[in-house]
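Engineer: What follows is a predicted structure for the sequence shown.
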Amino acid sequence: MQSFHFAKIQLLLNKPHESTGTKHIKQSGTSSKGNTWSLAQRHASYASILRQSRKHAEEIVSIGLGLKNDSARIHSVQPLYTAGQVLGMRESTIKTTAAGEGNSPDEVDAMRGCVLNLLQSIQRETGWATEYRMQQLLEEWGLPNGQD
C-alpha cells in the first residue's frame, strides 16, 4: 500500500495542469471568460494537489509504523523519503481554512520526526543505508544539523 500512495503522490505532482489543455480562443465581440483559467482557479488546483499529496504522505508514514517485515521496510525507504519531502513544507500544511484542513506545526514536526525515526530504525535493524536520505530531508527542511 505504501507503493500505491507513493505512486499517487508522483502522479499528482507530475499531473499536467488543466489550464494547459484548455484552448484560449478569444473571438471579437464575445467573452472568453469560460475558456480561461483565473489565478484563483489555478491556486485552488495547486492547493488541492498539495492537500491530496499530504494525505497520501500521512498514509505512507502510518503504514511504515506498522511494518515488521525487513524486506517490506527496505522497500519503504523511497516512499518514506517522498513523504518526508511532502510533509517538510510547514507553510503548506498549516491550517488555512475554516473547515480545519491541514496540520498544525506540531503535527508536522511529529510526522517529520516519524519519518526520520523510521528511516533510522530501518538502517539500524536491517543494515540498509538510509543515512543519505535522512541528511537530504534535514537539508530540505532547513535543519542540516538535525535540530528542529
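Structural biologist: Thanks, I have it. Please read all numbers here as calculations on a predicted model, not as lab measurements.
Engineer: can we go C-alpha only for contacts and neighbour counts from here?
Structural biologist: Fine.
Engineer: by contact count, what packs against the helix of greatest length in the chain?
Structural biologist: In the chain, with assignment by DSSP state H, the single longest helix is helix 39-66. For helix 39-66, the elements it packs on are helix 2-13, helix 77-87, helix 105-126, judged by 3 or more C-alpha pairs under 8 Å, 6 or more residues apart in numbering; DSSP states H and E.
Engineer: ok, second structure coming up, stack it against the first:
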Amino acid sequence: MFHLAQILLLTTNPLQDTNSLLAFRTIETQLIYHARQICGIAQSRPDGSCRVNSVQPLYYAGCCFNRDDERKATVKLLEDIENELGWASIYRARDLEAIWS
C-alpha cells in the first residue's frame, strides 16, 4: 500500500513542477520504481489475503509501465490471483490491456 500511495501522490500532486524535463524524468523514474516494487512483492507469493489486496496496486503499477515484458508480468500476476485464489482480478488485466492499446 505504501508504493501505491507513492504512485497516487506522484500522479496527482499539483505542487510538483512539471514544466521542466528534469522534473518529469524524476517523477517517471520514481513511478517505475514504485510500480516495480509492487510487482516484486506480488511475485514473492505472499499470503492469499495480501495477494487479494494487491489487485488495485497491481492495476496502478501496470498503468505506469511502458515495456512489454513488465506489462505481461503484471497481467500474469493479476490472472494468477484469480486462477489460484478465485478472487476476480482478470477484469483489471483486461482494463490494462485496453489502456495500453
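Structural biologist: Received, thanks. Predicted model, so just to flag it, every value in this text is computed and none were measured.
Engineer: hang on, the earlier thing: buried sites along the longest helix of structure 1?
Structural biologist: For helix 39-66 of structure 1, the buried set under the neighbour-count rule, 16 or more other C-alpha atoms under 10 Å, comprises 49-51, 53-61, 64.
Engineer: Put together CSV for the residues you listed, with distance to Ser71 of structure 1 on each row.
Structural biologist: Converted to CSV, those look like this (distance: C-alpha to C-alpha, whole Å):
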residue, distance to Ser71 of structure 1
Ile49, 31
Leu50, 30
Arg51, 30
Ser53, 25
Arg54, 25
Lys55, 25
His56, 21
Ala57, 20
Glu58, 21
Glu59, 19
Ile60, 16
Val61, 17
Gly64, 12
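Engineer: if we take those, which one ends up nearest to Gly113 of structure 1?
Structural biologist: Distance to Gly113 of structure 1 across these (C-alpha to C-alpha) is lowest for Val61, with 10.3 Å.
Engineer: center of structure 1, which residue is that?
Structural biologist: Computing the C-alpha centroid of structure 1 and ranking residues by C-alpha atoms, centre = their mean puts Val86 first, at 2.5 Å.
Engineer: related to what we said a few turns ago, report the mean deviation for the helix or strand just after the longest helix of structure 1 after fitting onto structure 2.
Structural biologist: Where DSSP states H and E defines the elements, the next helix or strand beyond helix 39-66 of structure 1 is helix 70-74. Taken over the aligned residues, the distance from helix 70-74 of structure 1 to structure 2 averages 0.5 Å (mean C-alpha distance after the TM-score superposition for structure 1).
Engineer: corresponding residues in structure 2 for helix 70-74 of structure 1?
Structural biologist: Aligned using TM-score structural alignment, helix 70-74 of structure 1 spans residues 48-52 in structure 2.
Engineer: quick one: buried residues of the matching stretch?
Structural biologist: Buried residues in stretch 48-52 of structure 2 (16+ other C-alpha under 10 Å): Arg51, Val52.
Engineer: Alright, calling it a day.
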